[in-house]
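K.L.:
no sequence for this one, just the structure:
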């Protein structure tokens, strides 16, 4: 006769009295103490903002949306857009040269990156602003031969043009390394498989390399754009009416340094926040291939929270998708 051993189910096993032990939540007194101290410091700072007359909030309110400030903000936005677009277009070309198989092109691209990352941005801006001092005329013609067409450099670049050129060339050196790093992060085996299938190189770059490289490029590129946006304040040395220069002009005339600096700070914070939100959604778009169910956006989380509150008030069960 065969005896079949039966395993005792987990629910029927003796628990040795563990179920009767009280459950005590973990206590973290130092964590609560640190949080309380942080809240006190924040409260003191906010109280100082509200009560200290040195902040001069009346002057801040008078100039925050003044026409002069708004025009300066627009100039700052223009410099950022032009520098970003031209910088990343040129950076893509430099990155392609660095990834090429030509030793000459690689050397030229490496030298460009080395030079423009080594020279401070303010020096580059002043140099391009004084380009006409070195080259009074530029021409197009046969190399080392006769000139077919020439023009004066005095009328070629104004202050704004020199600022855009300097920002774009400076940005291109960093953009090239960002793009190159994103491209080489893509697994080379995928390109080999695509080549074995007979997919053209241009389509490989557009359909295989670029979508995957963008996931590595975008976080660093977004930080670089934000740095460029704040770096546009350096063009004040060229007397361009961007935000920081205009704030300096106003507080030099009125003597209200702190409230005018707060005006510039608030505008920089607002525009940087908008760029950060834009970067978040662009990164989310290019992460579709890596994440089948991307995490909810802040707006989706807010809607889910409102839905849970409404369901709790009505006494209805919370929808599964909102749990």
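P.N.:
That came through, no problem. The structure presented is a predicted model; accordingly, all values stated were derived computationally and were not measured.
K.L.:
rest of the way, CA atoms for contacts and neighbours
P.N.:
Noted.
K.L.:
what comes up buried for the helix or strand where residue 39 lies?
P.N.:
Residue 39 is part of helix 29-51, with elements assigned from DSSP states H and E. Residues of helix 29-51 include none that count as buried (16 or more other C-alpha atoms under 10 Å).
K.L.:
Now tell me what touches it from outside.
P.N.:
residue 55 (C-alpha atoms under 8 Å, 6 or more residues apart in numbering).
K.L.:
Tell me how far it lies from the chain's centre.
P.N.:
Distance of helix 29-51 from the chain centroid (C-alpha atoms, centre = their mean, to the nearest Å) equals 30 Å.
K.L.:
immediately after that helix, which helix or strand?
P.N.:
Proceeding N to C from helix 29-51, the next assigned helix or strand is helix 57-64, under DSSP H and E.
K.L.:
Tell me what angle that next one forms with helix 29-51.
P.N.:
Following axes from the mean of the first three to the mean of the last three C-alpha atoms, to 10 degrees, one obtains 80 degrees for the angle between helix 57-64 and helix 29-51.
K.L.:
Could you find the closest non-adjacent residue to residue 60?
P.N.:
In this structure, residue 60 finds its nearest non-sequential neighbour in residue 259, 4.9 Å apart by C-alpha to C-alpha, 6 or more residues apart in numbering.
K.L.:
got another, please set it beside the one above:
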């Protein structure tokens, strides 16, 4: 049998499974690190966007507008190629974490801002009447209630983040896509290489996607 999915090509893939395993675990590490950064940035800029103060709201709008309206690839290339000209040289892993984390931080900030906006205004008014400052009311009253509403879209953002780590293949990032593409190019076994890669991404993303759907249903029933 010949063709893109010939049996001997699959045999070669299983013999070289450690290459894919290395990329798979690197993708997991990048995803977890970038997600932690994205959540931190998302909370900070999401709260900024929901405050009644002009300066933090403006800062949030600038961040979100720039990041959401430029391609992730350009942002990764900027960190990888331009920062060394400024005297800043970062490991490829760090470039990936920063690039993907900052990118998704902008989207998570909108999720956070929307979650805060979904909490009834009376909750903040009650907090202020009890002597809380606006920030204290946000921290102790609004955010705990908003988190439940944020969970489904946050889970969807996690799925998108995992898939977007594949851009690191363009800067030899050692992720799953990079290892798969290198292996497939070296052997010209593109069929098995890309099918195996798609399956590994499915193993990471599909459970999260199903979890997000379940969360949405639970919140819908609770309402």
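P.N.:
The structure has been received and is ready for your questions. Just so it is clear, the model here is predicted, and its values are computed rather than measured.
K.L.:
circling back: aligned partner of the residue nearest to residue 60 of the first structure in the second structure?
P.N.:
Counting by TM-score structural alignment, residue 259 of the first structure corresponds to residue 192 in the second structure.
K.L.:
cool, residue 250 of the first structure as well?
P.N.:
By TM-score structural alignment, residue 250 of the first structure lines up with residue 183.
K.L.:
mind checking the SS state of its match?
P.N.:
Here residue 183 of the second structure is helix, with the state taken from DSSP: H, G, I helix; E, B strand; the rest coil.
K.L.:
give the contact list for the closest residue to it other than its chain neighbours.
P.N.:
Closest residue in space to residue 183 of the second structure, ignoring its immediate chain neighbours: residue 193 at 7.2 Å, by C-alpha to C-alpha, 6+ apart. Neighbouring residues of residue 193 of the second structure by C-alpha under 8 Å, 6+ apart: 13, 180, 181, 183, 184.
K.L.:
again, but for residue 214 of the second structure
P.N.:
Neighbours of residue 214 of the second structure in contact, by C-alpha under 8 Å, 6+ apart: none.
K.L.:
just the helices in the second structure please.
P.N.:
7-15, 17-50, 54-68, 72-77, 92-118, 121-129, 134-137, 143-164, 176-187, 190-222 (DSSP state H).
K.L.:
Give me the mean deviation of the fourth one from the first structure.
P.N.:
Going back to what we said before, that points to helix 72-77 of the second structure. Helix 72-77 of the second structure, aligned to the first structure and superposed, deviates on average by 0.3 Å (mean C-alpha distance after the TM-score superposition for the first structure).
K.L.:
residues in the first structure aligned with that helix?
P.N.:
Using TM-score structural alignment, the residues of the first structure aligned to helix 72-77 of the second structure are 121-126.
K.L.:
Let me know how buried whichever residue in the first structure pairs up with residue 57 of the second structure is, in neighbour terms.
P.N.:
Using TM-score structural alignment as the criterion, the counterpart of residue 57 of the second structure in the first structure is residue 106. By other C-alpha atoms under 10 Å, 18 other residues sit near residue 106 of the first structure.
K.L.:
Nearest residue to residue 158 of the second structure in space, ignoring adjacent ones along the chain?
P.N.:
Residue 158 of the second structure's closest residue in space is residue 35 (C-alpha to C-alpha, 6+ apart), at 6.8 Å.
K.L.:
My guess is that neighbour contacts residue 160. True?
P.N.:
No: with contacts counted by C-alpha atoms under 8 Å, residue 35 of the second structure stays clear of residue 160, the gap being 10.4 Å.
K.L.:
out of those two, which sits in the more crowded spot?
P.N.:
Looking at residue 35 of the second structure and residue 160 with other C-alpha under 10 Å, you find the greater number of neighbours at residue 35, namely 26 against 14.
K.L.:
residue contacts, that one?
P.N.:
Residues counted as contacts of residue 35 of the second structure (C-alpha under 8 Å, 6+ apart) are 101, 104, 158, 161.
K.L.:
which residue lines up with the first one in the first structure?
P.N.:
Residue correspondence to the first structure (TM-score structural alignment): residue 101 of the second structure is matched to residue 168.
K.L.:
and if you look at the last one?
P.N.:
Alignment note (TM-score structural alignment): residue 161 of the second structure maps to residue 228 of the first structure.
K.L.:
can you pull the contacts of the closest residue in space to its match that isn't next to it in sequence?
P.N.:
Excluding its sequence neighbours, the residue lying closest to residue 228 of the first structure (C-alpha to C-alpha, 6+ apart) is residue 80, at 6.5 Å. Counting by C-alpha under 8 Å, 6+ apart, residue 80 of the first structure touches 225, 228, 229, 232.
K.L.:
Please apply the same query to residue 166 of the first structure.
P.N.:
By C-alpha under 8 Å, 6+ apart, the neighbours of residue 166 of the first structure are 121, 124, 125, 128.
K.L.:
Distance check, the third one against residue 159 of the first structure.
P.N.:
Here the distance between residue 125 of the first structure and residue 159 of the first structure works out to 9 Å (C-alpha to C-alpha, to the nearest Å).
K.L.:
before we move on, what about the last one?
P.N.:
Noted for residue 128 of the first structure: a distance of 9 Å to residue 159 of the first structure, by C-alpha to C-alpha.
K.L.:
Between these two, which is the more surrounded one?
P.N.:
A count of neighbours by other C-alpha under 10 Å puts residue 128 above the other of residue 128 of the first structure and residue 159, at 20 against 17.
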